[in-house]
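**Student:** here are the coordinates; sequence isn't available:
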């Protein structure tokens, strides 16, 4: 933990000076915990993920909490495995959206990020899980049986 090259972390290492505001919503300083858990865009993304995966609303305050969330999801074995992967893919997609905004000045909406999570999550799950027979339609409805 603490190794993600957010603006806040780079500033603490004296690698960057200037504005350390989150580029996705410009509502707070950009730290890993803010970017993946506290940012309004991330909160909206996690809300869509929780509805899709039929779990309780996702409210986390740290990256560590986010990565451990699948243990307390109440899902079955296959769904729990998929949900854990979705959380990791989700963090990756939020990070990519942040980089696109910071370096290319292209902003993705929370809905666009969610769609990326769903499609990349499907590719990951289909290729890494024992459940190789899952269809796109079943994935989109989070029906993993």
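**Tutor:** Nice, thanks for sending it over. These numbers come from a predicted model, not from an experiment. Numbers count the residues shown, from 1 in each chain.
**Student:** contacts and neighbour counts: CA atoms only from here.
**Tutor:** OK.
**Student:** and for stretch 84-102, what are the contacting residues?
**Tutor:** Stretch 84-102 has contacts (C-alpha atoms under 8 Å, 6 or more residues apart in numbering) with 23-24, 35-36, 42, 66-67, 69-70, 106-108, 113-114, 116-118, 120-121, 124-125.
**Student:** Just the buried ones among those residues, please.
**Tutor:** Buried residues within the contacts of stretch 84-102, counting neighbours by 16 or more other C-alpha atoms under 10 Å: 23-24, 35-36, 42, 66, 69-70, 107-108, 113-114, 116-118, 120-121, 125.
**Student:** hang on, the earlier thing: okay, and which of the contacts of stretch 84-102 map to helices?
**Tutor:** 42, 66-67, 113-114, 116-118, 120-121, 124-125 (DSSP state H).
**Student:** ok, and here's another one to check against it:
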């Protein structure tokens, strides 16, 4: 049965995307089993408010892009690989922060290699 957590979080395809995003962020994802767990985790993660905000944006971008790509697959027949969706999440979250932040997010190269490196 499809519910929001299955569609956005527990579907095997989405689980692979989530694992790749957490690996990119260098974060252990144990104990995160649904969207609520994810949002609670990112809201309380770490001690640096700026890095926490980055992780919140990445988490929201992941949920948004998973939903968007699923709809494109269902309604337009678009087939995207996990790699392309992960790249879209990285790009989306980088541009969200770059356009909204008062501090420098850094270069695309540094973001791609480690989005949560100390500021």
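**Tutor:** Right, received. Where do you want to start? Bear in mind that the values here come from a model prediction, so they are computed numbers and not experimental data.
**Student:** re earlier: among the ones in helices among the contacts of stretch 84-102 of the first structure, which one sits closest to residue 140 of the first structure?
**Tutor:** Nearest to residue 140 of the first structure among those: residue 118, at 7.3 Å, using C-alpha to C-alpha.
**Student:** what's the lengthiest helix in the first structure aligned against in the second structure?
**Tutor:** Looking across the first structure with DSSP H, the single longest helix is helix 77-104. Alignment of helix 77-104 of the first structure against the second structure: residues 49-76, by TM-score structural alignment.
**Student:** what's the spacing between the matching stretch and its chain's center?
**Tutor:** 5 Å (C-alpha atoms, centre = their mean, to the nearest Å).
**Student:** Mind listing what's buried along stretch 15-31 of the second structure?
**Tutor:** So, applying 16+ other C-alpha under 10 Å, buried residues of stretch 15-31 of the second structure: 15, 17-18, 21, 24-25.
**Student:** Can you list the neighbours in contact with it?
**Tutor:** 9, 37, 62, 82-83, 85-86, 113-116.
**Student:** can you tell me how far the residue of the second structure most remote from its centre sits from residue 88 of the second structure?
**Tutor:** Centroid-distance maximum for the second structure: residue 1 at 24.0 Å, with C-alpha atoms, centre = their mean. Separation of residue 1 of the second structure from residue 88 of the second structure (C-alpha to C-alpha, to the nearest Å) stands at 27 Å.
**Student:** next one: residue 56 of the second structure
**Tutor:** In terms of C-alpha to C-alpha, residue 56 of the second structure sits 16 Å off from residue 88 of the second structure.
**Student:** and if you look at residue 94 of the second structure?
**Tutor:** 10 Å.
**Student:** on that earlier part again, let me see the contact set for the residue farthest from the centre of the second structure.
**Tutor:** Residue 1 of the second structure neighbours (C-alpha under 8 Å, 6+ apart): none.
**Student:** what comes into contact with stretch 37-53 of the second structure?
**Tutor:** Contacts for stretch 37-53 of the second structure (C-alpha under 8 Å, 6+ apart): 31-32, 55-56, 59, 116-119.
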